[in-house]
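> Quick one: sequence and predicted model below, then my questions.
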Amino acid sequence: MEKQSTNDRTKKGSGGYSNITIKKETAIRFRSYSKKFGKSHSEVLDGMVCYFKENNLDPFGEGTKIILDNIKKLERQMMKKFDRLIAIIKNMEKTSIRPTYEMMLILYEAYVRDGRKPKREPVKIREERMDFLEPRNIVPKVEHERILQDFESYKKHCNGMLQNVEKVEPMMGKPYLRLNMDIGQFEKLKHHLR
C-alpha cells in the first residue's frame, strides 16, 4: 500500500497512514491519554493540533500564559457581573422588600392594638344644667336648607366613590379594598377637603 502525505487528503479520516518516530515513553503517555477519549490515536492527535491552531497556542512558549490571561480576564468579568447582581439585590431590598416589611410591621402593630379590649372609661354623671332658659344658637331656615343641599351633594359624591371600590383578594395576606380613581379626581378631592 502506498503512503500518502497529509496534504493529499480530501476528507477527514480518508487516506492512508504515515509513521512518526517518537520516544517510547512519549508513545506510552500518548496512548494512555488517548484512551481517556475513546477515540483513535489519529483523531486525538488531530484534535490536539486543531486546538493549538484555533487558539493560537504555542506549547513551547507563551501558550500557558495566554490561557492564564484568558482565565484572569474571565474572572474579572464574572466579578463585575457578581457586583452588578449584588447591586440589583440591594436596590430591590431598598425599594421593595424593606418598605413592604415596614408596612407589614405597621399593619401588624395596628392589628395587635385593635385586638386588645379597650379600657372602659368611667361614666361621668353630668350635673344638672340650669341654662335651659337661656336662648340657644338658632340656624336660619335658608342656611339650614343650604347645609342640607351640601350634605345631599356630599352623600351623592360618597356614593359615587363607593361605586368605584372593589374588593381585592391577594394570594398572601388579608383581602383589602381598592378605590379606582384617576389622579385628577384624587387631586380635586384633596383640594375640596382642605
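Structure received. Everything quoted here is computed from the prediction, not taken from an experiment.
> When you work out contacts or count neighbours from here on, use the C-alpha atoms and nothing else.
Will do.
> Longest helix in this structure, please.
helix 63-92 (DSSP state H).
> now the helices: where do they sit in the protein?
24-35, 41-54, 63-92, 98-115, 141-163, 183-193.
> Just the buried positions in stretch 33-44, please.
Neighbour-count burial for stretch 33-44 flags Ser34, His41, Val44 (criterion: 16 or more other Cα atoms under 10 Å).
> ok, second structure coming up, stack it against the first:
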Amino acid sequence: MDKGYENERFESLSIKTTTANKFRKYCRKISKSQSMTLLMMIEFFEDNKISPMESMGTNMETLERLIKKRINGVIAIMKDIEKNQTKPTVTMMQSLFKEAEPKRKTLILEKKDFKKNEKPHFHEERKDANEH
C-alpha cells in the first residue's frame, strides 16, 4: 500500500490499452504503484511549471540562466566574505604575531670602545689564519 493513502478509495480511469500497458511497464521500472507514479508525474509537472504540451527548450534555457545567476550570487558572497572578514582577520592576526615576536639582538662581533691605535686581537688571528 502507498504510505499516507491507505484509507483512500480507488477510482477508475478510462485510458487506451497501449497507453495503460506502457504506463504499467513504467510503474514496474521505477518500482512504484500506478497511483503513486501518476501522482509523482503530476507533482513534477506542477512543481517545475512544465506543461507536456510545450517544448523543454525555453524552460531549460531559463533554468540554465537561473543556475548561472545563483552561481554568480554565491561567488559574490564568497568575495564579500573574503574582502570583509578573511583578509582583515588575517591582517589583524599577522600584526599580533609581529608584536609578539621577541626582538632580535645584534651579535657583538668586536669591541667598539678600544683605543684608536690599538687593533683588536681577533682580527690579527684571522689574518694569520687566512694567509696559510
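Nice, I can see it. Since the structure is predicted, the reported quantities are computational estimates derived from the model, not experimental observations.
> hmm, back to that, quick one: which of the helices of structure 1 is nearest Tyr17 of structure 1?
Of all these, helix 41-54 sits nearest to Tyr17 of structure 1, with 9.2 Å by Cα to Cα.
> how big is the offset of the closest one relative to structure 2?
Its matched residues in structure 2 lie on average 2.0 Å from helix 41-54 of structure 1 after superposition (mean Cα distance after the TM-score superposition for structure 1).
> okay, and that helix goes to which residues in structure 2?
Following TM-score structural alignment, the partner segment of helix 41-54 of structure 1 in structure 2 covers residues 34-47.
> now the matching stretch, how far from the chain's geometric center?
In terms of Cα atoms, centre = their mean, to the nearest Å, the centre of stretch 34-47 of structure 2 is found 33 Å from the chain centre.
> List the contacts of stretch 63-80 of structure 2.
Here stretch 63-80 of structure 2 makes contact (Cα atoms under 8 Å, 6 or more residues apart in numbering) with no residue beyond itself.
> In contact with the spatially most central residue of structure 1, which residues are there?
By Cα atoms, centre = their mean, structure 1 has its centre lying nearest to Met92, at 6.7 Å. Neighbouring residues of Met92 of structure 1 by Cα under 8 Å, 6+ apart: there are none.
> picking that back up, what comes up buried for the longest helix of structure 1?
For helix 63-92 of structure 1, using 16+ other Cα under 10 Å, no residue counts as buried.
> just stretch 11-31 of structure 2 next, same as before
Across stretch 11-31 of structure 2, burial judged by 16+ other Cα under 10 Å covers Cys27.
> Name the residues that touch it?
Here stretch 11-31 of structure 2 makes contact (Cα under 8 Å, 6+ apart) with Ser33, Gln34, Thr37.
> got those as CSV, with distance to Glu54 of structure 2 columns?
CSV is the format used below for the contacts of stretch 11-31 of structure 2 (distance: Cα to Cα, whole Å):
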residue, distance to Glu54 of structure 2
Ser33, 27
Gln34, 25
Thr37, 21
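> export the helices of structure 1 to a markdown table and tack on distance to Gly16 of structure 1?
What follows is these, written out as a markdown table (distance: least, Cα to Cα, whole Å):
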| stretch | distance to Gly16 of structure 1 |
| --- | --- |
| helix 24-35 | 20 |
| helix 41-54 | 11 |
| helix 63-92 | 31 |
| helix 98-115 | 72 |
| helix 141-163 | 89 |
| helix 183-193 | 83 |
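> among these, which is nearest Gly13 of structure 1?
Per Cα to Cα, nearest to Gly13 of structure 1 of the helices of structure 1: helix 41-54, 8.3 Å.
> Next, the angle helix 24-35 makes with that closest one.
Between helix 41-54 of structure 1 and helix 24-35, the angle comes out at 90 degrees (axes from the mean of the first three to the mean of the last three Cα atoms, to 10 degrees).
> buried residues in helix 41-54 of structure 1?
Buried-residue list, helix 41-54 of structure 1, by 16+ other Cα under 10 Å: His41, Val44.
> Measure how that helix sits relative to helix 63-92, angle-wise.
Here the directions of helix 41-54 of structure 1 and helix 63-92 differ by 70 degrees (the same axes, to 10 degrees).
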